[in-house]
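>>> just the structure for this:
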Amino acid sequence: MEDSQINFTEESKIESIETESAKIFEKQIEEEISIPKHQWLALAMKKHPDALELRERTHPLTKVQSFSKLFLSDKTEAKYHLSNELMVELLLQHLQFLGLKKSMQTLQEESNIKCPKSHLKKSRLQALLQIGLNTPNQLWEMGLPDMLNEQSIEFLENFEEQQEEEENSQNNIPFWEEPIRPGENISFTESNNEREPQIIKAATKLIERYHVPKLKSTTEEEYTTKKKAIQLRVINVLKLWIESHFSDFNPRLIHDISLFVDNTLVKDKYISLAKHLRNAIANKIDGKNTDGLATNLEMPPEPKVPKNIFSPKMTFFDIDEEEIARQMTLAEFSIFSTIQSKELLNQAWNKPKLKHRAPNVLRMIYRFNDIALQVATAIILPTKVRDRSRTLAKFIRVAEHLKALNNYNTLMALIAGINSTPVHRLKQTWTEIPYRSYEIFNGLLDLMSSNSSYKNYRTSLRNSVPPCIPYLGIYLTDLTFTEDGSPDFIDNLINFSKRRLICDYILEIQQLQQLGYNLQPVLQIQNFLEKFPKLSEEELYKKSLEVEPREQTISTN
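Have a look, this model is predicted:
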């Protein structure tokens, strides 16, 4: 934040001390981390996605000056000025409209200003902003202070009604009365089998409505039956939404649905359903996952713990390969199981401005890259060929156990590290490993080969019995291909085929998230593996040339 944006209200002496302290702290920071100042904000936003989201939401507020020049280019200065009292009144009335009574009361107590009465259907702040966006000159002539008086109510109400009429005139046919017009508002996939139902390919957007209007062509009995059926479907969709995708709910949405449940559903005598929805919301808010991961009731296998598990001298070779694979799998699944469906939309993991929406996908990606570098580093660092070959062979056996555990993501990370250029070129090291290890690795390479769009891997994944961790990179590639390769709209209709395909990929991931691994975590081993050294790709290649120069002949040392 720039100095000009900070208002110092303390005495000059205190201000001087604070400024000097800030400079000292800044200097210490610069000495400890050599990060350019222009990168600080980017790093802070990366570490704090919540702050990034808030910054993006409030960013338009920084453009108010240019916005006003664009819409009122002939006005050089404000005609009227809002006092602090008027601004607080606007905020109080807006909080009251939103139902945020506690915030409103707190603001009243701190400002000693009472919330003004309002007869409008919307908040005055919202109405003023809407008028300002649509008719800025009208707002200029009337003056903001006048807009807060009772004389302004008639104008605001008339403006609101005018807006509603304009919106209704654009499409005055309710969706429930709109006829199905193939080619205009809906299209279906082609089918050669008359017995197969047609699948919607693209259509206009439909909004589910609980309050079903009575059509002129229906009798009272028909209307009652149809109304109840539609209402039950709406309630069922709401139930599934709460239980399966509660991450979509913000405080405002929770408030609106709670009011709907407590008022409308109870009034319509859906007492038991209202209670169920109320409990579902409460459980989600309290962190009780009513549809959590399925678990295995059997006892987990006894972990293969080395005798020197608590010794600081424990090495990689002291730990059994199968137990290494187990602990890597538990750590991997703990991240994989937390990926939410919204993280997989709009390629959020691949776009700088949207990355804060996909924290767990990014954790999987970062972990994948770290493991690949750690594996390559562990193989290359030993100076003796014998030690490098021994490390390489052990990682191959770990990879074999990862395959047995259906942990394809960590398996692919190990393969990436073993098959990286700095390791692949170590001819002496590869010559010294057992032939059996060489065969195993070639089999794993064939399994995870990208040939024919990962045909072998996809077949193996389909035949795997959960628990299972898929290679996430392929899903991200498939989602990217679908997002970029298919249009969002077909002849101005929503492309349902594209949405359905994206949904299928996400559903596959969600199904694999449901069953966890029945294994005993050993934190000492997990912490040991996480602390493996990690060189950069450039450092790895340089070290690879040091331990086995290009012209060096094969040695049996």
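
>>> going forward, measure contacts between C-alpha atoms and count neighbours the same way
Fine.

>>> same for the longest helix along the chain, what does it pack against?
The helix that spans the most residues within the chain, counting by DSSP state H, is helix 220-244. Helices and strands touching helix 220-244, by 3 or more Cα pairs under 8 Å, 6 or more residues apart in numbering; DSSP states H and E, are helix 271-285.

>>> can you list contacts of the longest helix of the chain?
Outside helix 220-244, the residues that touch it by Cα atoms under 8 Å, 6 or more residues apart in numbering are 208-212, 214-215, 273, 277, 280-281, 284, 290-291.

>>> residue 512: neighbour count?
Residue 512: 18 surrounding residues under other Cα atoms under 10 Å.

>>> before we move on, back to that, got a quick ChimeraX command for the buried subset of the contacts of helix 220-244?
The following ChimeraX line selects those of those that are buried, judged by 16 or more other Cα atoms under 10 Å:
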select :210,273,277,280,281
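
>>> picking up where we left off before, list the buried ones in the helix or strand following the longest helix of the chain?
The helix or strand immediately downstream of helix 220-244 is helix 251-259, counting by DSSP states H and E. For helix 251-259, burial by neighbour count (16+ other Cα under 10 Å) applies to 254, 257, 258.

>>> over to stretch 405-424?
For stretch 405-424, by 16+ other Cα under 10 Å, it's 405-420, 422-423.

>>> next one: stretch 481-492
483, 488.

>>> next, the distance between the ends of that stretch.
From its first residue to its last, stretch 481-492 covers 21 Å (Cα to Cα, to the nearest Å).

>>> which non-adjacent residue is nearest residue 215?
residue 223 (7.6 Å; Cα to Cα, 6 or more residues apart in numbering).

>>> what number of residues lie near the one you found?
17.

>>> rewinding a little: for the contacts of helix 220-244, give me a markdown table that also has distance to residue 383.
Below are the contacts of helix 220-244 laid out as a markdown table (distance: Cα to Cα, whole Å):
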| residue | distance to residue 383 |
| --- | --- |
| 208 | 68 |
| 209 | 71 |
| 210 | 72 |
| 211 | 75 |
| 212 | 77 |
| 214 | 83 |
| 215 | 84 |
| 273 | 69 |
| 277 | 64 |
| 280 | 60 |
| 281 | 59 |
| 284 | 54 |
| 290 | 54 |
| 291 | 52 |
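
>>> all strands for the stretch 351-500 of the chain, in order.
489-490, 493-495 (DSSP state E, counting those that start in this stretch).

>>> what helices or strands is the longest one leaning on?
This means strand 493-495. Using 3+ Cα pairs under 8 Å, 6+ apart, strand 493-495 is in contact with strand 200-203.

>>> one more, so I can put them side by side:
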Amino acid sequence: MKTRSKKSQPQSNIGRISSFRDLRKTLKPRRKLGSSSDGKTLSTVLKSQLPQLIQTDTIKFNKGTPVSRKRRSLTHDPSVRRELVVTSDDKGRLLCLGYPMYELDGRDLGINICVYSLQRNKKLLEEVITPLESLTNAALHGKRVPSPKARRSSSRLSNASCNSTQINSLAPITTMPSEKLARAGEVLRTVLLARAPHMIRDRKYHLRTYRRCMVGTEMVDWLLQQSPLVHSRNQAVGIWQALCEEGIVVHVCREHQFKDKYLFYRFCEDDQGVGTTPSPADKKDCEEELQDVLLTLAQIGPDAMMRMILRKLPQDRTLEDLEIIYEELLHIKALSHLSTSVKRELASVLVFESHAKAGTVLFNQGDEGKSWYIILKGSVNVVIYGKGVVCTLHEGDDFGKLALLNDAPRAATIVLREDNCHFLRVDKEDFNRILRDVEANTVRLKEHGKDVLVLEKIATNVPGPDGTMQLHYKYSVMAGTPEKMLEHLLETALDNNKSGEHSNVPDHFLEDFLLTHVIFMPNDSLCPSLLTHYHAKSIKNDDDESTEYAMSHKHRVVRFVQEWYRLAEDTFMEDKAVHDFLEELRDVVEDECNIYPSLRSDLADIEAILKNYRLNKAPQTNPPVESKRRISPSVMLTKKMASDLYIDSINKRQPIKATDESIVKVYCADHTYTTLRVPMDTPVQSIIDMCREKLGLGEEELVLCEIKSSGDKSTYRLDDLCITTGLSLNGLLFISPRKHTDALTPHPSQEGPALGTSNQLDLMSTKEVAYHMTTHDWELFTCVIEQELIYLVMGRHQFGAITANLDIFLRRFNEIQYWVVTEMMLAQNVGKRVQLLRKFIKIAAHCKEYQNLHSFFAIVMGLSNIAVSRLSQTWEKLPSKFKKMFADFETLMDPSRNHRVYRLFVAKLTPPIIPFMPLLMKDLTFTHDGNKTYFDGLVNFEKMHMIAQTLRTVKFCRGRRLELEPPSTIKSNSDIEDYIRYENLKIIDNQRLLTQLSYKLEPRRT
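Next comes the predicted model:
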């Protein structure tokens, strides 16, 4: 046993005690330690001073039993393996320091003193053990001395912002576990003890015994066996990590988060030594709760995994971790305007920070700016001196960046508005480094002193000839003028002399350009530019080089046209400017074939495209046939087509074109109406003029409105297009003088049906209904043109284009949703409603099986409608099997973390898929609203890339044809198909009326 030298000891009697041996001898016989000026014994000093130093606690120590309370030591020598520890409860924090060897008699002092064999975690001990000299000197002066951890905390600012603080990535993120997760941990522990008691036992490892612990790999194995909800080891790890991060499950040495490895973990009850054996009644209750608990944990598991990654030190994050963080950053509003490379840089430096209590001050007005914060969970108030709370920031918002950019003091105080707020933090040093790196890797091409193209240099690894990975740089387009981006694309992405593997342009550049060019370079600008590039000539005098230069440009233009046709075959030939361009290009190539024989293959490619066009546009010998199809109660679509195509259209739906016509009823305030026949791309102004003439409404200012069944009114802009397919489910068009629009009321027919169709549904099997739903939805989905998503989000009037196919597909979602609610509300007895519930849940299950997520979500959202969900008597009678199925469905549609559960589910599917289109529209709207289209006169191509990503998702879902085997049928296929078809479902879409019907079925309980 080492002792300190006499010189180093404080000049007090107590300070001379430098080892356990000395103190033990002092306490046992209670003899004096030599002479001193005050004549006090150690015993009397301890008795008088220790109550001021610690909170005493009476705990019975048994030899060999681990003790799990945070303690302070009266000696501090890391080289000594035996330490003296005073039992105390420090703020309720639970921590196992070691195993008691034997006990000292300290009853006369009111304390228990125990000798420990401490764990070999020196860093942990330094956090919780007070040095002897600090404790004894304080005792002499009657002062309470905090532990080293407390002393470090007291030297910080009173607020929470101290970026030099080392974050403990293993500590719980909450001071107390939530009630829901505490109960989940109790249920899992009880079921574990009931089903696999051998998993929780004492274990020996490296000559040490760990009491009442489990092995990480066994915990994952066990969880996979308990429920089909847990379908992967990674998901099971997320479930256990959700318990770990709140301290319900802990690593025995506090050295690891949860890992699927041979590591020891305990439930907190066992870690505290207060774990009990559950009673039979407890076991029964927990067995019943298990599936609900696993469902809850499965929902929060992905978030727990994300937090686990974010709490790692940046240098400890793997490439897989960085990719997961990057995917998360794509959906954070505050970061939507940043480039891909900046987001990837942020993924490597972001730090997770959490605060438990509302009212915590993150930083004060006037403080030095040290960090940029992004709200991951919760909300904060922005407070300015003299003004109070000026605004509130919520999840996805950011703050603190301005002080870093301007190197200025904080402009406001940030105060937590609620408990348990989570943040992503970027420290100043990392923030400035990323800005420097971005500028260093940015290449700007200037013409006449102005930027015309901005490229970003990206380092990538590519396999070399010898199989080793070699560093290679690519250049990604960030911004540019349309003409310069087209030039860059033709010279790089379509260069035959460069292998695609080492091309200095990302693979998606060409596709991104073609999918989004309608935004920044419409066809009437793109086609002349392509002809200019086709005729490009070298400025050099070398004939051979000049010829090679000209030929390469000609080949690239033809290749560009081929790719354009491949990506947009349905719309490629609809534009007259494109057709005229192709005719001119064909003539030019044909004329030059004699000079450049290699152009003959290019000519053949252009001829093939034009041949397809002629086949589609060829005049028919037979008179055209008019096909009619109802779109909504007041709108009928008419299409003129060749008689042979008409037969095909019966079996295969054709996309709606701008030249197709719709027959629409336009109502007046007295509910009389007139019928108009208008092309799909007719603007509102033209419809008003036609109504004015037909109804003789005079010269007063007229407006065209939609009146919904609820009475809500929306007025159209004069330049709006394609309004007939965008009506709500039971919406009608009304025309009225602007000053009299308040007099417009819904038509009685808009209320919807008075009787349900459950008797018809009873005759159909759920699989048959789901099959016909899926085939019909697939027809609607395949008619949608990718660019229609752009037109709808950014405004049809800006492009002069229709979105009829997308409108009808989105309308289909609402129709199925309200069809489910309508049928439930029109079923008058509980038994019939329970039967319908079962049927709808089974239909949803079959839709999910068919990967028809559009109708699947519509049915689930219909059953989640407040009018249905409040029918407690109905839901109580639903068998538990169906309740469980519906709970699983609700898990999939959980909107938290930007629909993370749904996105992970879809990522595992292969085409054909009918996606949840409203979410794709939300993504596109988020991208458009959060990013500028132009920066300083340059197209923001980072935004184009994000838009193209969403459009690529649509293309991916339609990557294969839908081939479903029809179910064996009892009822006629045509009867079911007629019932399911879009125009034949009768619904109530007035939420107020549906809620009233719900209260009539099951009045509110008093």
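
>>> quick revisit: just the buried residues of helix 251-259 of structure 1 now: which is nearest residue 362 of structure 1?
residue 254 (27.9 Å; Cα to Cα).

>>> which one in structure 2 is aligned with that closest one?
The equivalent of residue 254 of structure 1 in structure 2 is residue 579 (alignment by TM-score structural alignment).

>>> which residues are in contact with its match?
Contacts of residue 579 of structure 2 (Cα under 8 Å, 6+ apart): residue 573.

>>> ok, it to residue 463 of structure 2 distance?
The spacing between residue 579 of structure 2 and residue 463 of structure 2, counted by Cα to Cα, is 43 Å.

>>> what's the answer for residue 856 of structure 2, then?
44 Å.

>>> likewise residue 687 of structure 2?
62 Å.

>>> more neighbours: which of those two?
Regarding residue 687 of structure 2 and residue 463, a neighbour count based on other Cα under 10 Å identifies residue 687 as having more, with 17 against 13.

>>> wait, what's in contact with the more buried one?
residue 678.

>>> which residue in structure 1 aligns with it?
Using TM-score structural alignment, residue 687 of structure 2 pairs with nothing in structure 1.

>>> residue 687 of structure 2 sits in which helix or strand?
With DSSP H and E as the criterion, residue 687 of structure 2 is inside helix 684-695.

>>> the next helix or strand after that helix corresponds to what range in structure 1?
Per DSSP H and E, the first helix or strand lying C-terminal to helix 684-695 of structure 2 is strand 702-707. On structure 1, no counterpart of strand 702-707 of structure 2 exists by TM-score structural alignment.

>>> quick one, strand 702-707 of structure 2 and helix 684-695 angle?
Counting by axes from the mean of the first three to the mean of the last three Cα atoms, to 10 degrees, strand 702-707 of structure 2 lies at 100 degrees to helix 684-695.

>>> which strands and helices sit next to strand 702-707 of structure 2?
Identification of packing neighbours for strand 702-707 of structure 2 by 3+ Cα pairs under 8 Å, 6+ apart yields helix 684-695, strand 713-715, strand 732-737.

>>> right, so of those, which gets closest to residue 628 of structure 2?
Across those, closest to residue 628 of structure 2 is strand 732-737 (Cα to Cα), at 19.3 Å.

>>> and the closest one, which stretch of structure 1?
Against structure 1, strand 732-737 of structure 2 falls on no residues (TM-score structural alignment).

>>> any buried residues in stretch 342-349 of structure 2, and which?
For stretch 342-349 of structure 2, by 16+ other Cα under 10 Å, it's 343, 344, 345, 346, 347, 348, 349.

>>> which ones among these are found in strands?
With strands taken from DSSP state E, there is no overlap with those.

>>> got these as a markdown table, with distance to residue 531 of structure 2 columns?
A markdown table is the format used below for the buried residues of stretch 342-349 of structure 2 (distance: Cα to Cα, whole Å):
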| residue | distance to residue 531 of structure 2 |
| --- | --- |
| 343 | 38 |
| 344 | 39 |
| 345 | 41 |
| 346 | 43 |
| 347 | 43 |
| 348 | 45 |
| 349 | 47 |
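
>>> would you list the buried residues of helix 251-259 of structure 1 in a markdown table and tack on distance to residue 485 of structure 1?
Output for these, formatted as a markdown table (distance: Cα to Cα, whole Å):
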| residue | distance to residue 485 of structure 1 |
| --- | --- |
| 254 | 36 |
| 257 | 37 |
| 258 | 40 |
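
>>> what is the nearest of those to residue 378 of structure 1?
The closest of the buried residues of helix 251-259 of structure 1 to residue 378 of structure 1 turns out to be residue 254 (Cα to Cα; 50.0 Å).

>>> measure the closest one to residue 435 of structure 1 for me?
For residue 254 of structure 1, the distance to residue 435 of structure 1 - Cα to Cα - is 61 Å.

>>> over to residue 545 of structure 1?
The value you get for residue 545 of structure 1 to residue 435 of structure 1, if Cα to Cα is used, is 25 Å.

>>> so between these two, which is more surrounded?
For residue 545 of structure 1 and residue 435, the more surrounded residue by other Cα under 10 Å is residue 545, and the numbers stand at 16 against 12.

>>> is that one in a helix, a strand, or coil?
Three-state call for residue 545 of structure 1 (DSSP: H, G, I helix; E, B strand; the rest coil): helix.

>>> and it, what's its match in structure 2?
Checking with TM-score structural alignment, residue 545 of structure 1 has residue 999 as its match.

>>> got the angle for the helix holding residue 687 of structure 2 vs strand 732-737?
Going by the same axes, to 10 degrees, helix 684-695 of structure 2 makes 70 degrees with strand 732-737.

>>> one step back: for the contacts of helix 220-244 of structure 1, which one is nearest residue 16 of structure 1?
residue 284 (49.5 Å).

>>> contacting residues for the counterpart of residue 911 of structure 2 in structure 1?
Here residue 911 of structure 2 is matched to residue 466 in structure 1, going by TM-score structural alignment. For residue 466 of structure 1, the contact set (Cα under 8 Å, 6+ apart) comprises 406, 512, 515.

>>> at 7 Å instead, please
Neighbouring residues of residue 466 of structure 1 by Cα atoms under 7 Å, 6 or more residues apart in numbering: 512, 515.
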